[in-house]
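[1] Need a 3D model of the sequence below.
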Amino acid sequence: MSDTTAAPAVPLIHDVPADAILTVEDAAIAFGQVRALKGASMHARRGEVTAIVGDNGAGKSTLIRCISGVHAPDSGRITFDGHEVEFKTPHAARDAGIETVHQNLALVEDLTVWQNLFLNREIVRGVGPLRLLDRRAMRSRADEMVSSLAVNVPAVGSRVRRLSGGQRQAVSICRAAGFASKLIIMDEPTAALGVQETARVEELITRLKSEGHAILLISHNFAQVLRLSDAVWVMRAGRCVAGRRTAQTDGDEIVGLITGARAGDIPVEAA
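    As a prediction, the model looks like this:
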């Protein structure tokens, strides 16, 4: 006789835990006739790596831009660190403790490492109109930031254009982690890197997690998601259609949820 016992359902993570640092509820936004988000809901916990996956056009980038203050959602609610927030600009999100490592890294090649670390955050001394950049303080602080994360970066006086792809990524992550950030958003942090540089960046992500940072990871690399994340949210057609604890799912289920071969836990409107 065949065994007809049903496999236990994979626990969902829609119920927001007490230690959630970020909660997004029914976020929706449209650009003209295009509805980029159609009521997306998710959360991220303190001291964890939370992955967001989905096909191109699923809404991942729009969602993180709403979280990081680039876009203001048309409706819905975002709660961060216990407070409902409405970030009008990326600077407002940064001031609240949200840092974003963009896929293009947002580094200025002709500036040095320390200058990039303090770009738009320059330390100045003096009062009134007699205020000067404190270059010594910024270089010293940059040395501390780089050494504390064990980042494989040359001297902080090196120009970014001379750095490898992995070193540039490390500078961008170091900048995000070095200013008392509570949540670090990473958009495809290893997409353009080789095997060794990818491993170094993944080690850095693990280190940041061990130090208590919450990390929101957007990645098309499912093996990387399964290695690094504690929870994963699947987006399709502008919504988070499923949430899983990573230890209780696998690549086949994630692919099925992304493609629609497996039904999500939240109904999705036809595209």
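[2] Every contact and neighbour count from this point should use C-alpha atoms.
    Noted.
[3] can you map out the helices along the stretch 101-250 of the chain?
    All helices of the stretch 101-250 of the chain, identified by DSSP state H, counting those that start in this stretch, fall at 113-117, 135-148, 165-177, 195-210, 222-228.
[4] now for those, which one comes closest to residue 51?
    Residue 51 lies closest to helix 222-228 among the helices of the stretch 101-250 of the chain, at 6.4 Å (Cα to Cα).
[5] That closest one: how far from the chain's middle?
    Offset of helix 222-228 from its chain centre (Cα atoms, centre = their mean, to the nearest Å): 14 Å.
[6] other SSEs contacting it?
    helix 251-259 (3 or more Cα pairs under 8 Å, 6 or more residues apart in numbering; DSSP states H and E).
[7] name the helices or strands packed onto the helix it packs on?
    If you count contacts as 3+ Cα pairs under 8 Å, 6+ apart, helix 251-259 packs onto helix 222-228, strand 231-236.
[8] contact partners of that helix?
    Residues outside helix 251-259 that contact it (Cα atoms under 8 Å, 6 or more residues apart in numbering) are 53-55, 222-223, 226, 234-236, 241-242, 262-264.
[9] Which pair of those residues spans the longest distance?
    Of all pairs in the contacts of helix 251-259, the most separated under Cα to Cα is 223 and 263 at 21.8 Å.
[10] Sequence B follows; please return its structure for comparison with A:
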Amino acid sequence: MTTTHDETLTKDTEAQDDTPVVELKTAGKSYGNIRALHGVSLAVRPGKVTCVLGDNGAGKSTLIKIVSGLHQHTEGEFLVDNTPVRFSTPRDALDKGIATVYQDLATVPLMPVWRNFFLGSEMTKGPWPVRRLDIEKMKKTADEELRNMGIVLDDLEQPIGTLSGGQRQCVAIARAVYFGARVLILDEPTAALGVKQSGVVLKYIAAARDRGLGVIFITHNPHHAYMVGDHFSVLRLGTVELSASRSEVSLEELTNHMAGGTELAALKHELAQVRGVDVEELPEAEDITAPVTASSEVSPS
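    Reported below is the predicted structural model:
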């Protein structure tokens, strides 16, 4: 059967679209004798949400710092567009289109929304040395970009500190998209939010994915991750315990790995000896699904 030019072009485009923008291959980080991360493989593709889950101390923060340019990996490979990189500063990561939205958002609460949108990258007009802020253009651009993400604010002059936590997260996401992010790292964006505000943030994570961004969603909440995630990596003590696509893992299995199901199963017989503790619903050791290895995350060479 003869393959037409259009079919060949479509296949090439699909293959190109599936190429990871950011990829870690058995990467790790050591601080002296302390190994914070070891053998972690992760691929972030355009238009996909990669969820990284783990309890406190699992290695999530170290992973963020490597990808965002704060720290350098000490083992393995870190690739951007299939090219090995070693960032010296977060500016290097930004230049490659990798933007990070941290939990504290790095906003100035008393400044207007539009001013926070352009904080550090203000638009100016007029000849040097009497250039001044182009306030009207910044307001118009901020309003347009927020609306493109589905965020409608009645007053961009209001201090950003008056917005809800979910709204501030969404402004930060829209800002990163506007300034050319190709990969968006979200550090626990729903950790301090209620159910409704968490839903707002998850909606805009999906919106960022639909605009073609690769998203790294760092969270300790498997329910939030499963709502928007395409691929899931669970970290435990600096290594990948589970790496699976959405079709390969159920919410129950993801929650079980996140909650340390193996440890709970091992402790079941001890808990049974404590009066008033119902252990009937706890899993047996043989019921725990074997973790998918990180090898499924690495693209074939």
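[11] TM value for the aligned chains?
    After superposition, the two chains reach a TM-score (TM-score structural alignment, normalised by the length of the first structure) of 0.85; 251 aligned residues with a Cα RMSD of 2.1 Å.
[12] about what we covered before: can you put the helices of the stretch 101-250 of the first structure in a markdown table and add distance to residue 83 of the first structure and mean neighbour count?
    As requested, the helices of the stretch 101-250 of the first structure are exported to a markdown table (distance: least, Cα to Cα, whole Å; neighbours: other Cα atoms under 10 Å):
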| stretch | distance to residue 83 of the first structure | mean neighbour count |
| --- | --- | --- |
| helix 113-117 | 28 | 26 |
| helix 135-148 | 29 | 16 |
| helix 165-177 | 21 | 24 |
| helix 195-210 | 22 | 17 |
| helix 222-228 | 28 | 16 |
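[13] how about CSV for the ones you listed, with distance to residue 28 of the first structure added?
    Formatted as CSV, the helices of the stretch 101-250 of the first structure follow (distance: least, Cα to Cα, whole Å):
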stretch, distance to residue 28 of the first structure
helix 113-117, 33
helix 135-148, 37
helix 165-177, 27
helix 195-210, 29
helix 222-228, 26
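[14] Tell me which of those helices sits nearest to residue 33 of the first structure.
    Nearest to residue 33 of the first structure, of all the helices of the stretch 101-250 of the first structure, is helix 222-228, at 31.6 Å by Cα to Cα.
[15] Can you tell me, leaving aside adjacent residues, what's nearest to residue 208 of the first structure?
    Once flanking residues are discounted, residue 208 of the first structure sits nearest to residue 177: 7.6 Å by Cα to Cα, 6 or more residues apart in numbering.
[16] I'd like to know which of the helices and strands packed on helix 251-259 of the first structure lies nearest to residue 76 of the first structure.
    Distance to residue 76 of the first structure, taken as Cα to Cα, is lowest for strand 231-236 among those, at 16.7 Å.
[17] Work out the gap between that closest one and the centre of the chain.
    From the chain centre to the centre of strand 231-236 of the first structure is a distance of 13 Å (Cα atoms, centre = their mean).
[18] go on, stretch 252-259 of the second structure?
    Here stretch 252-259 of the second structure is found 19 Å from its chain centre; the criterion is Cα atoms, centre = their mean.
[19] list the buried ones in it?
    Buried residues in stretch 252-259 of the second structure, counted by 16 or more other Cα atoms under 10 Å: 253-259.
[20] can you check stretch 257-269 of the second structure too?
    Neighbour-count burial for stretch 257-269 of the second structure [16+ other Cα under 10 Å]: 257-259, 261-262, 264-265, 268.
[21] From those, pick the one nearest residue 111 of the second structure.
    Distance to residue 111 of the second structure, by Cα to Cα, is smallest for residue 258 among those, at 38.5 Å.
[22] And that closest one, how far from residue 28 of the second structure?
    Between residue 258 of the second structure and residue 28 of the second structure the computed distance is 21 Å (Cα to Cα, to the nearest Å).
[23] One more: residue 157 of the second structure?
    Taking Cα to Cα, one finds residue 157 of the second structure at 44 Å from residue 28 of the second structure.
[24] more crowded one of these two?
    Ranked by neighbour count (other Cα atoms under 10 Å), residue 157 of the second structure and residue 28 place residue 28 first, with 26 against 13.
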